[in-house]
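**Student:** What follows is a predicted protein model with its sequence.
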Amino acid sequence: MSQNYRGSGSFATFLIIGPVCFFLGILFASFPYDFPLLWSPDPITPLHISQIETHLRFMHAAPPLISRLLHIIITVGFLGFFTKLYRASESNILFDGGSLLLYLIAAGVYITNVVTPMNALAEQLEGERGGVEKFVHSGPLTGEVELTREESLRVLSASHTILAFVLVGVLVLQAGQWYAEKREREDYAAWVARGEPVEVMDDDEEGEKEREKEEREQEREEREQGEREEGKKDI
């Protein structure tokens, strides 16, 4: 393993796990509002819909400092990924690369399925009172799709559920990296106990080894090609 390897015990891992757990906490705080919309067999009452809309309106009217802090924490997560993937090893590419992909999916879901609908819903609630309001979304293929208040809230709640599963996937991959490192340390201890030589190289030495291997392969191919050409001349 490279001496510059950034594994599960590095500070960059904390920069990843911290924001992910923070976002899961936010989603858990919204679970009492999402559960009746998605998981409860009981019908949704107009009172409950009004309570959810009041909650969303309150969140949308929060001071700008709140959203800025949220975006800073999102950026901290990306900083952790980029730090671990700088001069990445195979383990970083496998576990941290997969985690970064899930994190990007979560960011995309947050922007398209949470921020945009919440802004539109907040504008609708400010401009309409009473009756059965419609949430109009302009679709790229079908024109306008009309959603009732309950349907628009269900879409937002479903997005929260998708975010939760994706973020849990990030934690699973980071835990998998920790387990892989644990097994590697156990194998290393077993090799040392048996007296077998174990070589630890830094990144420069690994690169030098790879270059030497490529040079040997190239020399072997040139030598074989020369032998084939000499054989053709003899024929």
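**Tutor:** Nice, I can see it.

**Student:** all contacts plus neighbour counts: C-alpha atoms, from now on.
**Tutor:** Noted.

**Student:** what separates Pro43 from Gln3, distance-wise?
**Tutor:** Distance, Pro43 to Gln3, by C-alpha to C-alpha, to the nearest Å: 59 Å.

**Student:** actually Glu196, not the one I typed
**Tutor:** For Glu196, the distance to Gln3 - C-alpha to C-alpha - is 20 Å.

**Student:** what does Val114 give?
**Tutor:** From Val114 to Gln3 the distance is 42 Å (C-alpha to C-alpha).

**Student:** More neighbours: which of these two?
**Tutor:** Val114 (19 against 9; other C-alpha atoms under 10 Å).

**Student:** doesn't that one fall inside a helix?
**Tutor:** Yes - per DSSP: H, G, I helix; E, B strand; the rest coil, Val114 lies within a helix segment.

**Student:** ok, and here's another one to check against it:
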Amino acid sequence: MAKANQFATFLIIGPICFFLGILFSSFPYDYNILWSTPSDREVYFKILEDHIKFLYASPPIISRILHIVIGTGLAGFLLKLYKATEANYLFDGASLVLYMAGITVYITNIVKGFRVVTAGVYGEVPEAVPGETDVDYITREDTLRVFAASNTILALVLVGVLVLQAGQWYALRKEEAEIAEFNRVDEEKKKAGKKKQ
């Protein structure tokens, strides 16, 4: 594997691990919203809501660092897909699709969730709206569940990128070993042919 390709892989894996660390630190908040049924669930909704408000109120440098890291991952994919081999198209193309799906989840669900929760504008069902029986309203609890589920989906997508990158590394190592074995057998045949002459 060329040095540039190794560096590009590092530019992809580094940000993925960074994001997984962020998501892991949010897991204690998300777990009680999604998978456990504590007796006083409202406490956990309040804790998650306060956590989201705290993160949204963080200094602008935090979001800038996050966006720089996202850009670093994209730069890694562009480097790997520049003058790409077949393996790059298969593994890195699929990885890039997953990475872009993760960015889409981040923009559509997580960023929107930050804004909705911080503003406190949930789609509560009005007391009496004549003639509007089929309108869907998203409550505070549903908004927080969607936010927590989005973190989980994003984590799974990022793990998928890591699995594809590991698969590419394994496939390239296997190919190099097969080429080395082929070359060794070829050299032995050439030496055997020279001895017969």
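**Tutor:** Nice, I can see it. Worth saying up front: this structure is predicted, and the values here are computed from it rather than measured.

**Student:** Give me the most central residue, the first structure.
**Tutor:** In the first structure, the residue lying closest to the centroid (C-alpha atoms, centre = their mean) is Tyr103, at 1.8 Å.

**Student:** And that residue, what's its match in the second structure?
**Tutor:** Using TM-score structural alignment, the partner of Tyr103 of the first structure in the second structure is Tyr99.

**Student:** Sticking with that match, tell me its helix or strand.
**Tutor:** helix 93-105 (DSSP states H and E).

**Student:** how about the next helix or strand after that helix, aligned to which bit of the first structure?
**Tutor:** Using DSSP H and E, the helix or strand that follows helix 93-105 of the second structure in sequence is helix 112-119. Mapped onto the first structure using TM-score structural alignment, helix 112-119 of the second structure covers residues 116-123.

**Student:** Which helix in the second structure has the most residues?
**Tutor:** helix 140-196 (DSSP state H).

**Student:** Report the contact partners of Glu53 of the first structure.
**Tutor:** Glu53 of the first structure sits next to Leu125 when contact means C-alpha atoms under 8 Å, 6 or more residues apart in numbering.

**Student:** Looking for the alignment partner of it in the second structure.
**Tutor:** Per TM-score structural alignment, Glu53 of the first structure is aligned with Glu49.

**Student:** Which strand or helix spans that match?
**Tutor:** helix 41-56.

**Student:** quick check: the helix or strand just after that helix aligns to which part of the first structure?
**Tutor:** Elements were assigned by DSSP H and E; along the chain past helix 41-56 of the second structure, the next helix or strand is helix 60-81. Aligning helix 60-81 of the second structure against the first structure (TM-score structural alignment) gives residues 64-85.

**Student:** Please state the offset of that stretch from the chain centre?
**Tutor:** 12 Å (C-alpha atoms, centre = their mean, to the nearest Å).

**Student:** Once aligned, what mean separation remains between it and the second structure?
**Tutor:** For stretch 64-85 of the first structure, the mean deviation from the second structure after alignment is 0.3 Å (mean C-alpha distance after the TM-score superposition for the first structure).

**Student:** Name the residues of that stretch that are buried.
**Tutor:** For stretch 64-85 of the first structure, burial by neighbour count (16 or more other C-alpha atoms under 10 Å) applies to 73-74, 76-78, 80-85.

**Student:** thought Leu100 of the first structure was touching Thr83?
**Tutor:** No - here Leu100 of the first structure does not reach Thr83: they are 11.5 Å apart, not a contact under C-alpha atoms under 8 Å.

**Student:** picking that back up, tell me who's in contact with the residue nearest to the centre of the first structure.
**Tutor:** Tyr103 of the first structure touches 166-167, 170, counting by C-alpha under 8 Å, 6+ apart.

**Student:** And Gly167 of the second structure, by the same measure?
**Tutor:** Contacts of Gly167 of the second structure (C-alpha under 8 Å, 6+ apart): Phe91.
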